[in-house]
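Asker: what's the 3D shape of this:
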Amino acid sequence: MKTKKLDKVHPAVVCGTDFTPAAGHAADTAAALARRMSCPLDLVHASALPSYSPTLAQLSAEADRLRQQGADVRESIVEGNADEELVKLAKPKSCRMVVVSSLGKRAPQRWLLGSVSERTAERALVPTLVV
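Answerer: The predicted model follows:
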């Protein structure tokens, strides 16, 4: 499931979300940075299991909350592993930076697999801020 296509012409701050409170704090930080840099905020939710994915309504509600803070938000739901999808979006010509939360829904699994934030920061070609 995909929302509108993200604009590659205007480099954006990319923020991954899993709708946890920690992700909300990261999104607040990303919105503030995007406003400060006068660029869009691409709010992205990735799920390897789309049937378990939060709904488009949840993403739209989070985007609306960030718009109330003055951010120019573009939202997208992509199918795949969060870190892999964020790294794909984090291309220097289309992305200024990536913002992710340090904790997510899969926190217990991080002991075995590492965290999404770690893997994203290791592989992204643009600066990555872990909140």
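Asker: from here on, just use CA atoms for contacts and neighbour counts.
Answerer: Fine.
Asker: quick one: the residue sitting furthest away from the middle of the chain from residue 50, how far?
Answerer: In the chain, the residue that sits farthest from the middle, by C-alpha atoms, centre = their mean, is residue 112; the gap is 22.7 Å. Residue 112 sits 23 Å away from residue 50, going by C-alpha to C-alpha, to the nearest Å.
Asker: to check against the first, give me the structure of this:
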Amino acid sequence: MYERILIPTDGSECADSAVDHAIDIATQYDAELHVLSVVDTRDMSHSAPAISPQQVEQTLRERAESVVESVAERAADAGVEAVTAVEPGVPDDVVVEYAADHDCDLVVMGTHGRTGLQRYLLGSVTERTVRRSSVPVLTVRGTDD
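Answerer: You can find the predicted model right below:
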């Protein structure tokens, strides 16, 4: 049923809960796991004047690479083949495009249950991904939700 499962992650506790589910599903279906972290290019404009946008991007990229490698190691420990990627852009755009470009059958991602006016006005990466994805999206609440 599933051959390629995408797990977008930012290294947060909620995303970590989704990783457990994605690895379990990949194990059950002998599926390849695609581990993606997005360097949000919108974050570059909010840096302090003393820090160049290139420095900010490099720091964010290094953190993202560390996160995807950590997830890939967890997958390998479970006997799951993992492909890692770090991509720049707007997170929900990149997730939707990556899933389509790599023929992923399922996206598994965390949600932190944002509420109130902020959620209404801004939405979340997960909500926008669910609305736009052409494949099923399994959302997983974090342990603190």
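Asker: sorry, back to before: the second structure: which residue goes with the residue farthest from the centre of the first structure?
Answerer: Superposed on the second structure with TM-score structural alignment, residue 112 of the first structure falls opposite residue 121.
Asker: did I read that right, the residue farthest from the centre of the first structure in a strand?
Answerer: No. Looking at residue 112 of the first structure with DSSP: H, G, I helix; E, B strand; the rest coil, it is helix, so not inside a strand.
Asker: helices of the first structure, residue ranges please.
Answerer: 21-36, 56-67, 82-89, 110-113, 116-123 (DSSP state H).
Asker: just checking, what packs against the first one?
Answerer: Put plainly, it is helix 21-36 of the first structure. Under the contact criterion of 3 or more C-alpha pairs under 8 Å, 6 or more residues apart in numbering; DSSP states H and E, helix 21-36 of the first structure touches strand 12-16, strand 41-47, helix 56-67, strand 95-100.
Asker: returning to what we had before: how close does the match of residue 112 of the first structure sit to residue 114 of the second structure?
Answerer: 11 Å.
Asker: what is the burial count for residue 39 of the second structure?
Answerer: Counted with other C-alpha atoms under 10 Å, residues neighbouring residue 39 of the second structure total 26.
Asker: what's it aligned with over in the first structure?
Answerer: Match for residue 39 of the second structure (TM-score structural alignment): residue 47.
Asker: so that match makes contact with residue 80?
Answerer: Yes. The pair residue 47 of the first structure / residue 80 is scored as a contact, 5.3 Å apart, by C-alpha atoms under 8 Å.
Asker: how close does the residue most central in space within the second structure get to residue 54 of the second structure?
Answerer: Residue closest to the mean C-alpha point of the second structure, counted by C-alpha atoms, centre = their mean, is residue 8 at 1.6 Å. Residue 8 of the second structure sits 23 Å away from residue 54 of the second structure, going by C-alpha to C-alpha.
Asker: again with residue 13 of the second structure
Answerer: On the measure of C-alpha to C-alpha, residue 13 of the second structure and residue 54 of the second structure end up 27 Å apart.
Asker: more crowded one of those two?
Answerer: residue 13 (16 against 10).
Asker: the more buried one corresponds to which position in the first structure?
Answerer: By TM-score structural alignment, residue 13 of the second structure lines up with residue 21.
Asker: go on, residue 86 of the second structure?
Answerer: Taking TM-score structural alignment, residue 86 of the second structure has residue 77 as its aligned residue in the first structure.
Asker: that match against residue 48, yeah?
Answerer: No. Taking C-alpha under 8 Å as the definition, residue 77 of the first structure is not a contact partner of residue 48, at 10.9 Å.
Asker: before I go, just wanted to say thanks for your time.
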